[in-house]
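[1] Quick one: sequence and predicted model below, then my questions.
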Amino acid sequence: MSDFAIAYDNYDPGNEGLRESLTSTGNGYFCTRGTAEWEDADGVHYPGTYAHGGFNRETTILGGRPVLNEDLVNLPNWLVLKLRIEGEDAIRLENVELISYEHSYDIRLAMVQRVMRFRDRADRETTLRSRRFVSMAHSHQAGIEWTLTPENWSGRVEVISGLDGRVTNQMVARYLELEGRHLDPVSPRTFGPETIAIKVQTRQSNIYVAEAARTRVFRDGAPVQAERSLHQMVDYIQQVIALDVTQGESVRVEKMVSLFTSHDNAITETLAAAGRHVLRYPDFAEALEEHASAWTELWEVCDVELPHEPRVQLLLRFHVGHVLQVCSRHTARHDAGVPARGLNGEAYRGHVFWDELFVYPFLNFRLPDITRGLLLYRYRRLTEARAAAREAGFRGAMFPWQSGSDGTEETQVVHLNPLSGQWDPDHSHNQRHVNAAIFYNVWKYYQATDDREFLRDYGAELMLEIARFWASAAHYNPERDRYEIHGVMGPDEFHERYPGSDEGGLRNNAYTNVMVAWIADTAPRVLRLLPVSRREALRARLGLTDDELRTWDEMSRKMYVPFHPDGIISQFEGYLDLEELDWERYRAQHTNIQRLDRILKAEGEDPDRFKLAKQADTVMLFFLFSDEELRTLLGRLGYAHDPELTRRTIDYYDRRTSHGSTLSLVTHAGVLADIDPKSSWDRFIVALESDIGDVQGGTTKEGIHMGVMSGTLDLLQRYYVGSDVREGVLYFEPTLLDRLDGLVFSMQFRGTPLRVSIAGDQLTVLALPEGFRGPVRIGVGSEVRELGAGDSTVFRLSHETGPADPNHLSNAEGSHHGDRL
């Protein structure tokens, strides 16, 4: 591995699915798995392609019961490029002897490459070099280049270039009982002798998808006039290009591809658009150069240099590359959310969850226009969220736990436990905390950007309707003189209901209730930020009364938060009454207990009975809010926040958490940054390695985890560098300085680009003149300095890396406080 490359020097069928996910190539519009072009979908390989918004619904009959699911559709396979020698079977990895093999991934370009030398059944030795990219310069463009060298033979070869619309969704084993057919054929077509095309339509959502491919062959830089033949069916088309090759002389094959859907702008029809565009595309080399230039521009603002921690630097860059494959400037031009598993797999059916909570902080400070576009995905579904709230008897907007095409609830009603083989009821739609995450995301975007226009036109309405939902979901308990919320699930997910209850949901989940108290306090501040005319117009249109505002104020002071008698925040009311689990026994019996819920259910046990957590949602409070902010929140509610509350609560849940979600590793690494830096860094490393090492034992091949990849980037900037916006100032409070020595990265604060670096005990911030929007204020501790265009400032830091200290920074007086970003 180099600074920007990952390489595998052997072919391993058992890990091929994982490698295909990790070496995907995409541009924020569509993404294709890193499958070898010559392989078909089987138990080893899966050539999937996915585009933002490409959803379709199908119904499956399970035991006589109709089950409706919406999936991100696997689109026609444009990779098809196969080699046939002397009329024999097409070359596959399984039917040749590999003399040498390398599968590599250029992180800087999101380009997948293979070089293999093989011996076929006739003892012919051939070298095949393959390079492939999905263009970051042109959203609809992709390209494949083959360099073919016959090493010890001369003869006749055929190159098969195809477009395959016969694909289905069949990647995830536990979904195989569900309907996977999503495409109906429309028509194949040719655009001249070199270009083939195909058009399909999704079966329910009526989205047209068209792909066109121009395939050419070159020898010594000149085009080869090869013999071509065509074969087409209603859902498949291929060209066979036949030519003679000579021992030791290379020929080069180029396949340039375009992909369009009927969701695209400025087209008359998808098939015509695909054909027209591919005919205009330059050759592979020129297209690759444009692609590389677009990525270079992105790396200028997104790169992370940490030279003294080379493995960490590599994986951070790997994560940056994957985040940008899913969320780029191309994404902002489409109606797109953030699929929890990116665009390179079918896990979670391509749905949008709360994982955006972990994705946006990195984008907010580098490519805020992308965050803005992604937040509009939620705004455009506000009407559906309002309808969902009304149908459930609430006011305001109730967003779904799983969102897809139109913002209706896509959470399945049954879920397959792969350990037991049973379909269990699924209550996870009760995770209403997704509404709180959306509110939080809008607020943090505003703080980082000062985008008052977005707040005025979209954000405020979104936030006020979410606050209104929580006000109607809560009820006042006069015996406690507190507001309570019942019937919800927290991020934990292992507790869906109380033991023995048929009713889903829990009472007074601490994470949810504290978030709602914060929302109730913040929403009026949002109103005050609006121009008077817009404030009054919005209140009139929403019918937002003074009585409602008074209720919000009461909720911000009287939400109920459950505590254990020893002062630990309870995960939910009644958590303390649950049974303790024999953790030692389960760790001894199982090599991996992350999905402890499935293990228990397979044994006939009920996870709801025990004090355990997939990811301790109470700990999330310490992740999203600084100690000072949480102390203020709890103080406003009338609860004590003693100096040991953080350590005490985190330690309690750490011992009862299986970390079944990789997001849990991010959360615990963040909250331990000041308390236990060594443990924090250890968990940070596990989170960094989680996808590339597939720590969950097979899930990454179903799609990378966007939350953990972006969460590790946020950990670095928010907890280890300590970036934090309060009162219009960007503060830094670095920790783990011995690990961060040599760190260099870029940020954008309120429109002004910054370059941040740490060297020894010095933190330097430079305001770059290019793109400068105006002076910004930067602070370390109590010292705040203003930077103009081209200005830089240096702060001297303490080398302490132990637990937080009020005088942790030599220039600081007082402890860290404010909205932590």
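    Nice, I can see it.

[2] drop to CA atoms for contacts and neighbour counts, all remaining ones
    Will do.

[3] Residue 671: how many residues sit nearby?
    26 (other CA atoms under 10 Å).

[4] Was I right to think it contacts residue 621?
    No: between residue 671 and residue 621 there is no contact under CA atoms under 8 Å: 9.3 Å.

[5] Which parts of the stretch 501-650 of the chain are helices?
    510-529, 532-542, 546-558, 583-589, 596-602, 617-624, 627-636, 645-654 (DSSP state H, counting those that start in this stretch).

[6] cool, and the stretch 651-800 of the chain?
    When assigned using DSSP H, counting those that start in this stretch, the helices of the stretch 651-800 of the chain occupy the ranges 662-671, 677-689, 706-714, 737-740.

[7] rewinding a little: tabulate the helices of the stretch 501-650 of the chain (JSON lines), appending distance to residue 222 and mean neighbour count.
    Formatted as JSON lines, those follow (distance: least, CA to CA, whole Å; neighbours: other CA atoms under 10 Å):
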{"stretch": "helix 510-529", "distance to residue 222": "63", "mean neighbour count": "22"}
{"stretch": "helix 532-542", "distance to residue 222": "64", "mean neighbour count": "13"}
{"stretch": "helix 546-558", "distance to residue 222": "72", "mean neighbour count": "18"}
{"stretch": "helix 583-589", "distance to residue 222": "63", "mean neighbour count": "11"}
{"stretch": "helix 596-602", "distance to residue 222": "59", "mean neighbour count": "19"}
{"stretch": "helix 617-624", "distance to residue 222": "59", "mean neighbour count": "22"}
{"stretch": "helix 627-636", "distance to residue 222": "67", "mean neighbour count": "19"}
{"stretch": "helix 645-654", "distance to residue 222": "64", "mean neighbour count": "17"}
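
[8] so which of these gets nearest residue 747?
    Nearest to residue 747 among the helices of the stretch 501-650 of the chain is helix 617-624; the distance by CA to CA comes to 20.0 Å.

[9] between the closest one and helix 627-636, how big is the angle?
    120 degrees (axes from the mean of the first three to the mean of the last three CA atoms, to 10 degrees).

[10] Report all helices and strands that helix 617-624 contacts.
    Taking 3 or more CA pairs under 8 Å, 6 or more residues apart in numbering; DSSP states H and E as contact, the helices and strands that helix 617-624 lies on are helix 510-529, helix 645-654, helix 662-671.

[11] Below is an additional structure, to be compared with the one above:
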Amino acid sequence: MQKDETRWQVRFEAFDADDEHRREALLALGNGVLSWRASAPEASAADDAASDVHYAGFYRAGWYDDGAREVNGEPVRLEALVNLPDPFGLSVSLDGRQWFGSADVPLLAYRQSLYMDRARLEREISFQLAGHSLRLREIRLLSLANPHLALLRWELQCPPGVERVQVRSVIDAGVENALIGKNRAYEGKRLRDLVLEPAEGGRATLSARLETPGRRLAMAVHACHTGQIQPWRSECQGERLLQQTECVVENGRLVIEKRVIVQVDSELPSTAADARKQVLACLPTQSFARLHLRHARAWQRLWAQAPLGLSDAGLEKSLRLHGFHLLQTISPHSPGRDLGFPPRGWHEGYFGQVFWDEIFAYPFLSSHLPDLARGLLDYRYRRLDTARERARIAGLRGAMFPWRSAGSGREQTPPFQCNPLSGRWMPDYTYRQRHIGAAIAHDAWQLYLATGDQGLLTGQAGELILDIARFWASLARWDEARSRFVILGVIGPDEYHNLRRDGQPGLDNNAYTNLMAVWSLRLALDVLAALPESAAQALCSRLDIQPGERGIWHDMTRRMYLPIRPDGVLLQFDGFEQLEPVPDAWMQEDHPRLDWMLEARGDRPDRYRLAKQADVLMLLYLFPGSRLGELIRSLGYAFDEHALRRTAAFNLSSLTHESSLSLVVCAGALAGIDPAASWRFFQQSAGSDLQAPSEGGTLEGVHLGAMAGSLDVLQRHYLGVRAEHDGLQIAPAPPAALGNVRLSVQHRGAWLRLTLEGQTLLLCADPANRRDIPITTAAGAKPLAPGQRLAIACERR
């Protein structure tokens, strides 16, 4: 597993207009603060470039607008990530008439390459312009050394006889949020009070604001080149600033650069004029080589905390791509900026909002970069008071977190979704996914287990866990007929079932929701038991938790109802088995998304025994089978290994996998039950974006939750590395086809290297560790001292 540069590269050898939107998202760059789709700069600057081929998306992480809209005849305020002005427009011409990027300019050769180790995107293009053949090498990066800086560099090779080149630089401030057609009513133009100002030497500034109070933007752009200095001519064309100059080519070579600085909100002085002056002064003067070196070194340090090697080169490349997108979305610049985990990255998919997807990222982040996981926990904690208020308004206690969050902490689920097949608006009831609270509690606990920081339990994590438990205790109701607690009117992870038979929104007793409520209540009791008595009393006093509440929580952990058959099969929710069976064609043939297809026919998926994504199986993704069995048996239900397998098979049979998360959940859930099926799902999830169709969902932004989940499956399910209260539990279950694997994890400040070769998993504690790592295997518990090794035999299946 020596370093092979191709394992760090994603490359396309030809231009494909039909695939461009997908590639723009797949090859997008980020630094945790800015995100830049891989759109061609010449498409924004040429006179007649194909406007439907490229989409110049540029975003600031967490920069949402909640401007008023009218959707389906109703006023709506929905927080959405804003597409920033496009500062990267760039083109060249030899005669002032034909510009590179125009439809009549033929491409002779094309290569696009993402270098993940340095987070650098390149294009190498040969094209014909005014009868001459030119070669272009483009480099772009979003600096990990300076979170406000974007760099674009063109190196143009000109043939003999070409002595002058005209250069055009464009800033397009007339952009809209327009990538996703079905969201158009919610999106559109968001920037207000735009000011574009040219400055000397190819510089320019821009300022704007949003309807959302306090949201302000300033941007500075510097276009420069290596040719003889000529004055730039500037012209405003509506909301576009066009700057143009002529360069003298020296030795057949011309280098053009664009440097962009973006700052927002409290980073700026109070007036727009002063803001423009500030960003102009922030433009870097160092050489591109120096700026690139600082960026590359920052990425080198980041990758060092997430080492990975596989004998399967193709799989290694896919997983590196997943890690790359994860680390450029949640980077070392993210903590302290109040940023959540957007399931499509910082792009327009799902409006850039935050769901539950960090549950798939926490095991990996907390065991490699715990500060980044802590930053995500900070995002949730800052919205705890809003969640408490939402619960109070609903007549409940504790904290009721929204299913979809953005800046304010209020629920951001759109009231309607447009069906692109029928053109009709469908009500969206998915805000009833109350299981988001259990996910947040799970994430908080994962961070504590990985760090051992008891301050988390007495502070943020403890408050979140206890107030989420209090919410579950107030949401559940006692059912006299069943002599059990029930949870009514909720929606599980599978979003294809939203309505009861009487047409009312929500379902009764979703198995995943009820069991996660039980787990959350048990966790709250465990947290209080783990703390010194004085610390536990102080935490309860701060949250005003009364002595009787803990008794109620304990009672619920023993008497919650589950929709379970006599043979032990755990059903998705009450009445699921009575739904109509699904025609085979729906599960086997290509067709539009089933909820769209059925609504267009006047039908709905609520009537059928199908699921968009893994719901019950999500429990097996989170918990080992033995622990899940113990959890179910603690409620008084019979549940053994046979019931576990029957449950997995029954729920798997209804899955359509129309969510990218479904594949990775099944890969993890089946790792200990059906290794061959697990491996098939894992391979599919590894290629879910890299091998996706051009018209698929990747064009809206990569599936970041599924990408993080693939890393989690490799580490937590296949290598069996789980953080527990008493240390690291290692229970490997590698599929036969996995090959050799090398990675490292961090546990409470100590590093552990894991090497899977053949039938052996070798653990090596870093010699630089300052403490032992407590390890538990099937053979028992053993502290691993610094520099010490431990070999574990593992059967591949």
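    Received the coordinates, thanks. Computed from a predicted model, the values in this text were never measured in an experiment.

[12] And the helices of the stretch 501-650 of the first structure: which comes nearest residue 501 of the first structure?
    helix 596-602 (15.8 Å).

[13] In the second structure, which residues correspond to that closest one?
    With TM-score structural alignment applied, helix 596-602 of the first structure matches the range 594-600 in the second structure.

[14] Check how far that stretch sits from its aligned residues in the first structure, on average.
    On superposition with the first structure, the mean distance recorded for stretch 594-600 of the second structure (mean CA distance after the TM-score superposition for the first structure) is 1.7 Å.

[15] can you list the helices of the stretch 501-650 of the first structure in a markdown table and add distance to residue 227 of the first structure?
    Listed next are those as a markdown table, based on distance: least, CA to CA, whole Å:
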| stretch | distance to residue 227 of the first structure |
| --- | --- |
| helix 510-529 | 66 |
| helix 532-542 | 67 |
| helix 546-558 | 75 |
| helix 583-589 | 62 |
| helix 596-602 | 57 |
| helix 617-624 | 63 |
| helix 627-636 | 72 |
| helix 645-654 | 66 |
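
[16] Could you point out which of the ones you listed sits nearest residue 4 of the first structure?
    Smallest distance to residue 4 of the first structure across the helices of the stretch 501-650 of the first structure (CA to CA): 30.3 Å, for helix 617-624.

[17] Check what contacts the closest one and list those residues.
    490-492, 510-511, 514-515, 569-571, 630, 646, 649-650, 653, 667-668, 670-671, 820 (CA atoms under 8 Å, 6 or more residues apart in numbering).

[18] Pull up the aligned stretch in the second structure for it.
    Under TM-score structural alignment, the match for helix 617-624 of the first structure is residues 615-622.

[19] for stretch 123-132 of the first structure, same thing?
    Counting by TM-score structural alignment, stretch 123-132 of the first structure sits on residues 131-140 of the second structure.

[20] Show me what counts as buried in that stretch.
    Neighbour-count burial for stretch 131-140 of the second structure flags 134-140 (criterion: 16 or more other CA atoms under 10 Å).

[21] before we move on, what about stretch 426-438 of the first structure?
    Quick answer for stretch 426-438 of the first structure (16+ other CA under 10 Å): 427-438.

[22] Could you do stretch 370-383 of the second structure as well?
    370-381, 383.

[23] Filter the residues you listed down to just the ones in helices.
    Counted as lying in helices by DSSP state H, out of those, are 370-381.

[24] Name the nearest of those residues relative to residue 291 of the second structure.
    residue 372 (24.3 Å).

[25] Tell me the counterpart of that closest one in the first structure.
    Using TM-score structural alignment, residue 372 of the second structure pairs with residue 370 in the first structure.

[26] Check residue 220 of the second structure too.
    Match for residue 220 of the second structure (TM-score structural alignment): residue 212.

[27] Which residue comes closest to that match once chain neighbours are left out?
    residue 197 (4.0 Å; CA to CA, 6 or more residues apart in numbering).

[28] which one in the second structure is aligned with the one you found?
    Using TM-score structural alignment, residue 197 of the first structure sits opposite residue 205 in the second structure.

[29] again with residue 237 of the first structure
    Match for residue 237 of the first structure (TM-score structural alignment): residue 241.

[30] where's that match, which helix or strand?
    strand 240-248 (DSSP states H and E).

[31] can you list the residues that contact that strand?
    163-174, 196, 198, 202, 225, 227-236.

[32] Enumerate every residue touching the residue most central in space within the first structure.
    Residue closest to the average C-alpha location in the first structure (CA atoms, centre = their mean): residue 706, at 2.3 Å. Contact analysis of residue 706 of the first structure by CA under 8 Å, 6+ apart lists 322-323, 339-342, 355, 359.

[33] Noted, bye for now.
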